[in-house]
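Asks: please work out how this folds:
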Amino acid sequence: MGADAAIAALSALAQGTRLDAFRLLVRHEPDGLAAGQIARDLGVPQNTMSAHLAILARAGLVRPDRRSRSIIYRADLDGLRALMLFLVKDCCAGNAELCAPLVAELGSCA
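Replies: The predicted model follows:
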C-alpha cells in the first residue's frame, strides 16, 4: 500500500459513522451484513449509510456483494491488513523487541 491509498483509508475511517460501520462489519466477518441492517444497527438513515459504505468501498476497506435483491457488505480484511502493515512497516526502526508488545496485543485478539 502506498501513501495515497493509506491516506484515503484513514480519511474514510476518520468519520464516526464510517468507523462504526467498519468495526461492525469486522465483527460480522465472514458473513457480512446487508446495507439496511447496518443502517438499522447504527441508527442511520439508509441513504446516508449507502453513501458512507461507498466511501469505505472506494478506500478499499469494504466490499459489496450482490445477493439476490440485497447488497451484502463485508470488511475487506486484505485492505485492513495492507493499511496496518503500512502503518507499522518501519516500527521501532527495525528493533523487533520494541514491537513485541504490539505484536503480542494483536495476537491476543485471535
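Asks: contacts, neighbours, all on C-alpha from now
Replies: Fine.
Asks: ok, which stretches of the protein are strands?
Replies: Taking DSSP state E to define them, one finds strands in the chain at 33-34, 62-67, 70-75.
Asks: next up, for comparison:
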Amino acid sequence: MAKSPIDLIPFFWNYGIMKTETALEVLGALSHESRLAAFRRLVQAGPEGMSVGELREHLDLPPATLTAHLNILRAAALVNDQREGRVIRVRANYLQMNELLGYLTENCCEGKVSCVPATPCVPRKTGASR
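Replies: Sure, this is the predicted structure:
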C-alpha cells in the first residue's frame, strides 16, 4: 500500500496515550452487541466486578459464547479477570476505557473552552451514594 504524505509525519496517527491501531482494536471489540452489553454491565458493577457466572446469567448467554466474547475483550485490554478459588471474577479496565474516551475526544471542538468533554470515569465503591 502506497504511503500518503501524511504518513511521513512522525506520530501523526498516534494521538495522546492511545495509538490509532489500539483504538481500532478496542472499538472492534466493542462492536458486537453481546460484548458491548458485557462491558457495560461490568462498568456498572464497579471496581469489584462480577463473577463470570453472574455475568453469564445477566446476559443469558451460553458459557462457551461468553468465554469467546470475554477473550476478545481481554485481548483489547477492556477487561481483567482474577481467579478467586473456583470463581473467576471479571472487572472492567477503566484505564483502557478512559484512554479510548480521551482518544475520541482529543482536540474536541478545536480546543474551545466552551466545549469540555466529560471527565474520565472513576468507579465508585459499592454502596457509595450519588
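Asks: so after superposing, what's the score?
Replies: Here the TM-score for the pair of chains, by TM-score structural alignment, normalised by the length of structure 1, is 0.88; 104 aligned residues with a Cα RMSD of 1.6 Å.
Asks: residue 87 of structure 1 matches what in structure 2?
Replies: Alignment note: residue 87 of structure 1 maps to residue 104 in structure 2; criterion TM-score structural alignment.
Asks: report how many residues lie close to that match.
Replies: 14 (other Cα atoms under 10 Å).
Asks: need the strands of structure 1 in CSV (columns: distance to residue 97 of structure 1).
Replies: Putting these into CSV (distance: least, Cα to Cα, whole Å) gives the following:
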stretch, distance to residue 97 of structure 1
strand 33-34, 39
strand 62-67, 33
strand 70-75, 31
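Asks: out of the ones you listed, nearest to residue 3 of structure 1?
Replies: When the strands of structure 1 are compared by Cα to Cα, strand 62-67 sits nearest residue 3 of structure 1, at 18.8 Å.
Asks: grab the nearest non-local neighbour of residue 57 of structure 1.
Replies: Sequence neighbours aside, residue 63 is the residue nearest to residue 57 of structure 1 in space, at 5.8 Å (criterion: Cα to Cα, 6 or more residues apart in numbering).
Asks: look up how far residue 43 of structure 1 lies from that neighbour.
Replies: Distance of residue 63 of structure 1 to residue 43 of structure 1, computed by Cα to Cα, to the nearest Å: 21 Å.
Asks: aligned partner of residue 40 of structure 2 in structure 1?
Replies: For residue 40 of structure 2, the residue aligned by TM-score structural alignment is residue 23.
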